[in-house]
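Q: here is a sequence with its predicted model. Questions after.
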Amino acid sequence: MAAFLIADGDSGADGPRPLTTEETNRLAITRFRNHQARGRSVTITVPGTDGGLTVTASVDYRRGNGYGVVHGTGRARAGDGLIRWTPTTVYLHPMADAPAHAPTAPPRSGWYDRPLLSSGSALDTSLSIALGLGGDRPDNAALLPQNGAAWWGRDRVGGHQVDVMTGPSSPDRSGTAGNVRYWVGSDGTMYRVRVQVGSEPEPVVIDFDTHPYVPAGPVPGTTPGR
């Protein structure tokens, strides 16, 4: 994932400054909190020069897949429909009048699959980032300050008081702090993530708990995770 991330712009907060010990510990567990929850509902806002995309979905952090509905604006409206994805494959179910939220039970037919692209697609990069925001163990808190993680300020998201922090893009990649900005609650819960991808002028924004979580089960032909 780090190959698609570049430093985010200033959010208008009061930082940066080094993280306190307590803040470091919260940032270290924020991905693990998603795994503990098993899954989270997300709204992914994907920028695009010909029209943006909005993916309203649920991500299963145990099985490693997502399911939802995608809506576009401008020329991107041609891609409206249901969407499922894994770390390697995107499944699309085109719909002329896509619903606001995906049905609880995905259709059994009418799906088209393709490889999830590792470059050149803001949508695929966004889907990959969303799946990567869960981990089956906390990050190493001792390494976060060494890698340049920082505090940028405070904010409110969905009624929650949060701290805005930057940190490494994944627990096993050092030297990438500042690539991703996290909105983290007092218990380490992740409420928003913002990432600049490729050459897009606007960042990808992933908001959590924007609608009820609807687990879709494993994608056909894949092996469920733990």
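A: Great, that's in hand. Numbering: from 1, shown residues only.

Q: please make it C-alpha for all contacts and neighbour counts, starting now.
A: OK.

Q: remind me, longest helix of the chain?
A: When the chain is parsed with DSSP state H, its longest helix is helix 21-36.

Q: and for stretch 208-226, what's in contact with it?
A: 39-43, 58-60, 62-67, 84-86, 104-106, 190-192 (CA atoms under 8 Å, 6 or more residues apart in numbering).

Q: ok, second structure coming up, stack it against the first:
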Amino acid sequence: MAVALVTAAVAVGAAFLLTGGTGGGSEAGGPRALTSDEANRLAITRFRNYEARGRAVTITVPGTAGGLIVTGSVDYRGKVGYGVVHGTGRDTSSEGLIEWTADSVFVHPMTNAPAQAPASPPRTGWYRRPLQPSGSSLDSSLTIALGLGSDRPDNAELLPQNGASWWGRDQVDGHQADVMTGPSSPDRSGTAGNVRYWVGEDGTMYRVRVSVGSAPEPVDIAFDTQKYVPVTPVPGVTPKR
């Protein structure tokens, strides 16, 4: 079940709390079972990202020594992301440009990182390292972001059976959305609810929050926070097509 694999990609915490800061008032009411319409929209939300080819994202990664914010784009067909990293409550040593795939992270350190990543990334000055499958809140967040696109819808009938639920209504940057939790992952019983999706009436994904074991607070992935810029591969990156 593909939606559940987003949960399986990280070491999840014991619980996931719905927090504020979504750009509008939330309407609680859950949890309850998904209606057939809600299940259908949750089932296609990752496919909507794939249909769009790519989405602009802002990934907020909390940390005990200060957080990181990645502002950029994810190409859901090429399975590659690109953006700029800024620190919050910490020094600037981690700032710069970043590009990542399912197994590698490419970083371009900058002392004065721009607010937005340049559409044409530098051709030199990149350093490659393996993407860490566990123990890194940043790498877990990058993995999750890449996993939010799929070339086919999920099985809507199986989602409620495996714990997916409706939790309320909310507004994200003027968009009305239903807040739904994902199902348990195939290899982690009891993980239903660790991932929350803000999904619009047409299945568009507006926000995702997920509890990551190595982070003190949930990771937040917001979509359409700026204009989408197609991802240009840096040396060493071969997108999937």
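A: All right, it came through fine. For clarity, every value in this text was computed on a predicted model and none was experimentally measured.

Q: still on that earlier bit, now the buried members of the contacts of stretch 208-226 of the first structure.
A: 39-43, 58-60, 62-67, 84-86, 106, 190-192 (16 or more other CA atoms under 10 Å).

Q: pull up the aligned stretch in the second structure for the longest helix of the first structure.
A: The aligned range for helix 21-36 of the first structure in the second structure is 36-51, by TM-score structural alignment.

Q: which parts of that stretch are buried?
A: In stretch 36-51 of the second structure, counting by 16+ other CA under 10 Å, buried: 38-50.

Q: average distance between that stretch and the first structure?
A: Superposed on the first structure, stretch 36-51 of the second structure shows a mean distance to its aligned partners of 0.2 Å (mean CA distance after the TM-score superposition for the first structure).

Q: got a markdown table for the buried residues of stretch 36-51 of the second structure, with distance to Trp166 of the second structure too?
A: Listed next are the buried residues of stretch 36-51 of the second structure as a markdown table, based on distance: CA to CA, whole Å:
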| residue | distance to Trp166 of the second structure |
| --- | --- |
| Glu38 | 8 |
| Ala39 | 9 |
| Asn40 | 12 |
| Arg41 | 12 |
| Leu42 | 10 |
| Ala43 | 13 |
| Ile44 | 16 |
| Thr45 | 15 |
| Arg46 | 17 |
| Phe47 | 20 |
| Arg48 | 19 |
| Asn49 | 21 |
| Tyr50 | 23 |
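
Q: so the residue nearest to the spatial centre of the first structure is in which element?
A: Most central in the first structure under CA atoms, centre = their mean is Ala130, positioned 2.6 Å from the mean C-alpha point. Per DSSP states H and E, Ala130 of the first structure falls inside helix 122-131.

Q: check Glu201 of the second structure too.
A: Glu201 of the second structure belongs to no helix or strand, assigned by DSSP H and E.

Q: for whatever residue of the first structure lines up with it, what are its contacts?
A: Counting by TM-score structural alignment, Glu201 of the second structure lines up with Ser186 in the first structure. Neighbour list for Ser186 of the first structure: Arg26, Gln161, Val162, Asp163 [criterion: CA under 8 Å, 6+ apart].

Q: same thing with Ile44 of the first structure?
A: Counting by CA under 8 Å, 6+ apart, Ile44 of the first structure has contacts Thr54, Val55, Thr56, Ala57, Ser126, Val204, Val205, Ile206, Asp207.

Q: and for the first one, nearest residue in space, chain neighbours not counted?
A: Sequence neighbours aside, Thr45 is the residue nearest to Thr54 of the first structure in space, at 4.7 Å (criterion: CA to CA, 6 or more residues apart in numbering).

Q: quickly find the element holding the one you found.
A: strand 39-46.

Q: then Gly9 of the first structure?
A: Gly9 of the first structure belongs to no helix or strand, assigned by DSSP H and E.

Q: residues near it, how many?
A: Number of residues near Gly9 of the first structure (other CA atoms under 10 Å) recorded here: 14.

Q: quick one: map it onto the second structure.
A: By TM-score structural alignment, Gly9 of the first structure lines up with Leu17.

Q: and for Leu143 of the first structure?
A: Per TM-score structural alignment, Leu143 of the first structure is aligned with Leu158.

Q: distance-wise, check that match relative to Ala8 of the second structure.
A: Distance, Leu158 of the second structure to Ala8 of the second structure, by CA to CA, to the nearest Å: 17 Å.

Q: settle it for me: which of these two has more neighbours?
A: Ala8 (17 against 14).

Q: what strand or helix carries the residue mapped onto Thr71 of the second structure from the first structure?
A: In the first structure, the residue matched to Thr71 of the second structure (TM-score structural alignment) is Thr56. According to DSSP H and E, Thr56 of the first structure maps onto strand 53-60.
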